[in-house]
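> Based on what follows, work out the 3D shape:
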Amino acid sequence: MKAIVLEKAGGPENLHLAEVQKPNIKKNEVLVAVKAISLNPADVKPKYNDEMLGMMYGKERPVILGWDIAGTVSEVGAEVSDFKLGDKVFGMVNFPGVGKAYAEFVAAPEAHLAKMPDHTSFEEAAATTLAALTALQILSGKINKGDKVLIQAGSGGVGHFAIQIAKSFGAYVITTASAKNKDFVLSIGADEAIDYRTQNFEDVLSDIDFVLDTQGGKVFTNSVKVVKENGHVFTTTGPDFPKEAQDIAKANKVNLSSMLVKSDSDDMNTLKGMLESGAIKPNIYKTFAFEAMADAHREVEKGRTVGKVIVSV
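You can find the predicted model right below:
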């Protein structure tokens, strides 16, 4: 089969098309004939650093990157009960771990997939994976109807799902975005949009119940300043919180948390239901051909993506 491989750490130019062996599946896995792949910063950043590649992918080379797929089931393991040949499926495969998604075929645990909703394209399904799971797993069970929720970087992959999910939970949603993306974030459910280039959100907001942060650093620290007592700031950037943020949180009795998303079929089925009901809709920013994976990486690296970058196989 064809796959996009990375022989050694480096830029997008190090990604190249190669013939590799089709994976064998375990009893609890299905083999997915991949039709679409979704890209994330978590795909793009590690490729530059040998140490990070080793931590995430081990010593095996070449590396096949990626986790987010949609496609059809072409082979079924002996212990698989939820899927059959020909089923259209989507999911985030083996995260954290090695998903090997940049390939024509991917071996995926049954417990990481869901059936695609009717009337959803492979590209839309692939988009509704890591970023959507991150937003869902952070927000689910943590916000109540009427809560004031701040979503940082609302036009991004995680952010645009978080706006929609928080709104579906009945929250009052505020987000940060550039002026050119204001209409977009308002159209998907944000009640207020703050232009981060002309306004400091920490100067105009207060009494926030919950913040979902994807930026870290100063944005995370300033987020703590606007949260009410017993409120919560949740970040995707890891548990090493800035000292200033910790001091402010302690003084104001604000809770700080971080989370690493995990593959989960129950959550994938929740997203399936949200797609079916219209509670969420992925925004596909650009689509690239499989052979143009390097260009897709370059697009993500610009940091200006509105929604998701997709690769069609």
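> CA atoms for contacts and neighbours, from now on please.
OK.
> now the helices: where do they sit in the stretch 1-150 of the chain?
41-44, 50-57, 122-127, 130-139 (DSSP state H, counting those that start in this stretch).
> Dump those helices into TSV; add mean neighbour count and distance to Asp87 as well.
Shown next, in TSV, are the helices of the stretch 1-150 of the chain (neighbours: other Cα atoms under 10 Å; distance: least, Cα to Cα, whole Å):
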stretch	mean neighbour count	distance to Asp87
helix 41-44	15	26
helix 50-57	15	29
helix 122-127	28	12
helix 130-139	22	21
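> Format those helices as JSON lines; extra columns: distance to Ala101.
Listed next are the helices of the stretch 1-150 of the chain as JSON lines, based on distance: least, Cα to Cα, whole Å:
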{"stretch": "helix 41-44", "distance to Ala101": "10"}
{"stretch": "helix 50-57", "distance to Ala101": "13"}
{"stretch": "helix 122-127", "distance to Ala101": "11"}
{"stretch": "helix 130-139", "distance to Ala101": "12"}
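> Check whether Tyr102 really touches Ala70, as I assumed.
No: with contact defined as Cα atoms under 8 Å, Tyr102 does not reach Ala70; the gap is 11.5 Å.
> More neighbours: the two, which one.
Using other Cα atoms under 10 Å as the criterion, Tyr102 and Ala70 rank with Ala70 on top: 33 against 28.
> leaving aside the residues next to it on the chain, what's closest to the most centrally placed residue in the chain?
When Cα atoms, centre = their mean is applied to the chain, the residue found nearest the centroid is Ala131 (1.6 Å). Leaving aside its sequence neighbours, Ala131 sits nearest to Val158 (Cα to Cα, 6 or more residues apart in numbering; 4.5 Å).
> rewinding a little: what's the separation between the residue nearest to the centre of the chain and Ala249?
For Ala131, the distance to Ala249 (Cα to Cα, to the nearest Å) stands at 27 Å.
> what are the ranges of the strands in the stretch 101-250 of the chain?
105-109, 113-115, 148-151, 172-177, 192-195, 208-213, 227-235 (DSSP state E, counting those that start in this stretch).
> among the ones you listed, which is nearest Ala78?
Closest of these to Ala78 is strand 105-109, at 12.1 Å (criterion: Cα to Cα).
> Packing partners of that closest one?
strand 29-38 (3 or more Cα pairs under 8 Å, 6 or more residues apart in numbering; DSSP states H and E).
> okay, the strands of the stretch 101-250 of the chain, which one's buried deepest?
Comparing those by mean neighbour count (mean count of other Cα atoms under 10 Å), strand 148-151 comes out on top with a mean of 27.
> I have a second one here; can you model it like the first so I can compare?
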Amino acid sequence: MAGPAPGTTAIPSTMKAWLWNTTSGGLEKNIYRSDTAKRPGQTLQSNQVLVKVISMSLNPADYKVPEMGFIYKCVVSTPASPGMDFCGSVAAVGPGVTNVKVGQLVFGCLVLPLQHGSLAEYIVTPGDVIVPIPDGVEVDHAATVGIAGQTALQVIQNKVGEGDHVFINGGSGGVGIYAIQIAKALGCQVTATCSTRNVELLKSLGADEVLDYTTVDVVQHLRKQGPLFSLCLDMIGEPDELYRESHNFLLPNKLFAQVGNGSHLATAARLITPKIFGGGQRPYQLVFFKNRYEDLKIIGDWMQQGKVKAVLDSVYEFDDAVQAYEKLKSHRARGKIVVHVSAKPV
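Presented below is the predicted three-dimensional model:
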């Protein structure tokens, strides 16, 4: 591991972190703060980077995957820290890392399963999947890009072109907010759904049509428009008949992409129900993101250019991490929830 840069202090062997040993009853009921947690990356491999976390943002997978219980604990040692998205400063680099240097501000995300998540003072990440924060981009904003931004980009990019129509079901969550802006950056027309309180937010992000699902029958509205859309991105899995009716609003052979769905049984039913028995008649895909340097860089550059912006629901200090996860699990956040971990270097 490369040593600290000239003029900096030595890297401690322990750190502050929020840890869990069990998730029984919910992650937020079990995480506890430690100021003497063992720091990861005591010895770095050639391609690894030690990052001191400044801010991290929360994702549903932060708790949903650990709450799988025994299955997850079979592959992850405890105590473990939750969290995947991060921004921070490079504390040390392995000998094979050339794209970032000590002291540089970077952002990215970690991939599950993991023991050392970003709700901790230090993390270790492969050097080829972290990106320098562009000038002018706030660290809290960069911390929100990792999972949500990449998921939105990967499900939209190369599937639509300028002038195509995109339907986004659930536009006020983390992925939806990025998806609206990315689709607009690619020249698409966007229709998105949300509740009443978020209508103006989605319009401000560039959505051409916003459907308030509390007052509009979304499926009926889409049916009336006919096969118009080149992509449907479903964040919430409701209404239940949305995929079954998708041939009425999706153009032939165009994709129905599912990002969020609270019911695994419902998802399975959509995949296995034959068309002749009322199943969907358009291609169906469950979306899983891939961690890619080039995708993080695209979004970072768009943020610098003002084409894409982060929307923060709330910002919590490190001591208030439990409340941050409680807010996430309330399903009432619009945009991303950020937790400050360490002070930004002067």
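> Roughly how far does Phe122 of structure 1 sit from Glu192 of structure 1?
For Phe122 of structure 1, the distance to Glu192 of structure 1 (Cα to Cα) stands at 32 Å.
> and if you look at Asn14 of structure 1?
41 Å.
> Next: Thr235 of structure 1.
21 Å.
> Quick check, Gly136 of structure 2 in contact with Trp302.
No: between Gly136 of structure 2 and Trp302 there is no contact under Cα under 8 Å: 11.5 Å.
> out of the two, which sits in the more crowded spot?
Neighbours of Gly136 of structure 2 and Trp302, each counted by other Cα under 10 Å, are more numerous for Trp302; the result is 17 against 9.
> What's the match for that one in structure 1?
Using TM-score structural alignment, the equivalent of Trp302 of structure 2 in structure 1 is Met274.
> Assign a three-state SS to its match, would you?
Secondary structure assignment for Met274 of structure 1 (DSSP: H, G, I helix; E, B strand; the rest coil): helix.
> residue contacts, it?
Residues near Met274 of structure 1 by Cα atoms under 8 Å, 6 or more residues apart in numbering: Ile280.
> Over to Gln152 of structure 1?
159, 175-177, 211-215.
> The residue opposite it in structure 2 once aligned: what's its closest spatial neighbour, skipping adjacent residues?
Aligned counterpart of Gln152 of structure 1 in structure 2: Asn169 (TM-score structural alignment). Take Asn169 of structure 2 and drop its neighbours on the chain: the residue closest to it by Cα to Cα, 6+ apart is Asp234, 4.7 Å away.
> Looking at the alignment, what corresponds to that neighbour in structure 1?
By TM-score structural alignment, Asp234 of structure 2 lines up with Asp213.
> Check whether that match really touches Phe234, as I assumed.
Yes: at 6.0 Å, Asp213 of structure 1 and Phe234 qualify as touching, with contact defined as Cα under 8 Å.
> What residue in structure 1 is paired with Ser314 of structure 2?
Ser314 of structure 2 maps onto Lys286 in structure 1, by TM-score structural alignment.
> mean per-residue distance, the helix or strand containing its match to structure 2?
Assigned by DSSP states H and E, Lys286 of structure 1 falls within strand 284-289. With mean Cα distance after the TM-score superposition for structure 1, strand 284-289 of structure 1 departs from structure 2 by a mean of 0.6 Å once superposed.
> what's the distance between Ala91 of structure 2 and Cys74 of structure 2?
31 Å.
> ignore the last one, Ser195 of structure 2
On the measure of Cα to Cα, Ser195 of structure 2 and Cys74 of structure 2 end up 39 Å apart.
> Might you report the residue contacts of Ala111 of structure 1?
Here Ala111 of structure 1 is in contact with 263-265 (Cα under 8 Å, 6+ apart).
> That one -> structure 2?
That one, Ala111 of structure 1, aligns with Asp128 by TM-score structural alignment.
> With Val63 of structure 1 instead?
Checking TM-score structural alignment: Val63 of structure 1 goes with Ala80.
> One more: Glu123 of structure 1?
Checking with TM-score structural alignment, Glu123 of structure 1 has Asp140 as its match.
> quick one on the thing from earlier: possible to save the strands of the stretch 101-250 of structure 1 as JSON lines with distance to Leu31 of structure 1?
JSON lines is the format used below for these (distance: least, Cα to Cα, whole Å):
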{"stretch": "strand 105-109", "distance to Leu31 of structure 1": "5"}
{"stretch": "strand 113-115", "distance to Leu31 of structure 1": "11"}
{"stretch": "strand 148-151", "distance to Leu31 of structure 1": "36"}
{"stretch": "strand 172-177", "distance to Leu31 of structure 1": "39"}
{"stretch": "strand 192-195", "distance to Leu31 of structure 1": "42"}
{"stretch": "strand 208-213", "distance to Leu31 of structure 1": "35"}
{"stretch": "strand 227-235", "distance to Leu31 of structure 1": "34"}
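> Of all the ones you listed, which one is nearest Glu299 of structure 1?
The nearest among these, by Cα to Cα, is strand 172-177 at 18.5 Å.
> Relative to structure 2, what is the average displacement of that closest one?
Here the mean offset of strand 172-177 of structure 1 against structure 2 after fitting is 0.3 Å, by mean Cα distance after the TM-score superposition for structure 1.
> which part of structure 2 lines up with that strand?
Counting by TM-score structural alignment, strand 172-177 of structure 1 corresponds to residues 189-194.
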